[in-house]
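[1] No letters, just coordinates:
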């Protein structure tokens, strides 16, 4: 029964991370953290790494700490919170960096309805080159209108 709780906790944290991502993207990345996020909104940024990659490190730190404290005296619930954050980070990397921005050419051609909707929503987000007037700050859950376009 405990494993069901831990799996459910991991799933809840994974889903909750979409809200954390939306909030962070809208109010931090497009706010006082714009210095790190700005290059991500510049078309044709030629480097393998962006200053925006700093946020991957920021999100990895809590996950690493939760893994550490979640295995201190055997595995406890903190480990599974860290696991939910890690799984979201992997999904974010695969969807945002691989599928949408094609920083790696792994999934170059997809006809998947859901993935095409995510890509459309993110293109709308990037049509704004400045930090103001942004829209579509989420990553995995975007408004339904982008699936109808």
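    All right, it came through fine. The shown structure was predicted, so the numbers you read here are calculated from the model rather than taken from an experiment.
[2] CA only for contacts and neighbour counts going forward, please
    OK.
[3] and residue 134, what does it touch?
    Going by Cα atoms under 8 Å, 6 or more residues apart in numbering, residue 134 touches 26, 125, 128.
[4] Now the buried members of these.
    Those of these that meet the buried threshold are 26, 125, by 16 or more other Cα atoms under 10 Å.
[5] now the contacts of residue 134 in CSV, with secondary structure and distance to residue 4?
    Output for the contacts of residue 134, formatted as CSV (DSSP: H, G, I helix; E, B strand; the rest coil; distance: Cα to Cα, whole Å):
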residue, secondary structure, distance to residue 4
26, helix, 34
125, helix, 37
128, coil, 43
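[6] here's the one I want to compare it with:
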């Protein structure tokens, strides 16, 4: 396979992974996979959470496609698809775990309108701590924060986490 065709397959895979990630986040992680993902909507204690298992789960197809194409004689395009899945995973890790959740300390501050928008959209996703009633399931494409806030308000803020001061007061009074 020529490298320009491979590069095109790779690029289309990275783009397509955003649609896959949206669907997996909305209908699997906030559906039957909530038992793992719920840990991500709660304060983390330590370095790991059950939700981190999704990284390993989603790495399996990438590994199999690359291995099959390079070692088992499968169609060469599968290596490019597997690499595209892996690249999306790396982009996701950088955006989600480093920039938004700061699991690795950095001095990065979003300055562009695009970065501010996706960071704010993801943070609005996390104000809801329940399985249902959430907004903004994408990672690299996000609705305008104003639209997300309006949608949360329309839903009567169901499942929205109480402000930090209110949570601390509840913890000290035992209510």
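    Structure's in. What do you need? This is a predicted model, so every value here is computed, not measured.
[7] Over in structure 2, see which of the contacts of residue 134 of structure 1 survive.
    Mapped onto structure 2 and checked by both residues aligned by TM-score structural alignment, their matches' Cα atoms under 8 Å, the contacts of residue 134 of structure 1 keep the contacts 125, 128.
[8] Out of the contacts of residue 134 of structure 1, flag the one nearest to residue 39 of structure 1.
    Using Cα to Cα, residue 128 comes nearest to residue 39 of structure 1 of the contacts of residue 134 of structure 1, at 12.5 Å.
[9] which residue lines up with the closest one in structure 2?
    The equivalent of residue 128 of structure 1 in structure 2 is residue 128 (alignment by TM-score structural alignment).
[10] Adding distance to residue 80 of structure 1, write the contacts of residue 134 of structure 1 out as TSV.
    Below are the contacts of residue 134 of structure 1 laid out as TSV (distance: Cα to Cα, whole Å):
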residue	distance to residue 80 of structure 1
26	27
125	32
128	37
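[11] quick check, nearest of the contacts of residue 134 of structure 1 to residue 135 of structure 1?
    The closest of the contacts of residue 134 of structure 1 to residue 135 of structure 1 turns out to be residue 125 (Cα to Cα; 5.3 Å).
[12] can you pull the contacts of the closest one?
    Going by Cα under 8 Å, 6+ apart, residue 125 of structure 1 touches 134-137.
[13] Quickly note the distance from the match of residue 128 of structure 1 to residue 149 of structure 2.
    The gap separating residue 128 of structure 2 from residue 149 of structure 2 is 11 Å, by Cα to Cα, to the nearest Å.
[14] ditto for residue 122 of structure 2
    12 Å.
[15] Looking at those two, which one has more neighbours?
    Comparing residue 122 of structure 2 with residue 149 by other Cα atoms under 10 Å, the one with more neighbours is residue 122, at 21 against 16.
[16] Just to check, that one is in contact with residue 139?
    Yes: applying Cα atoms under 8 Å as the test, residue 122 of structure 2 and residue 139 come out as touching, 7.4 Å apart.
[17] Just the helices from structure 1, written as ranges.
    2-23, 34-37, 54-69, 77-92, 113-126, 145-148 (DSSP state H).
[18] Of all these, which one is nearest residue 99 of structure 1?
    Comparison of those against residue 99 of structure 1 by Cα to Cα identifies helix 113-126 as nearest, at 7.8 Å.
[19] to the chain's geometric centre, what's the distance from that closest one?
    Helix 113-126 of structure 1 sits 14 Å away from the centroid of its parent chain (Cα atoms, centre = their mean, to the nearest Å).
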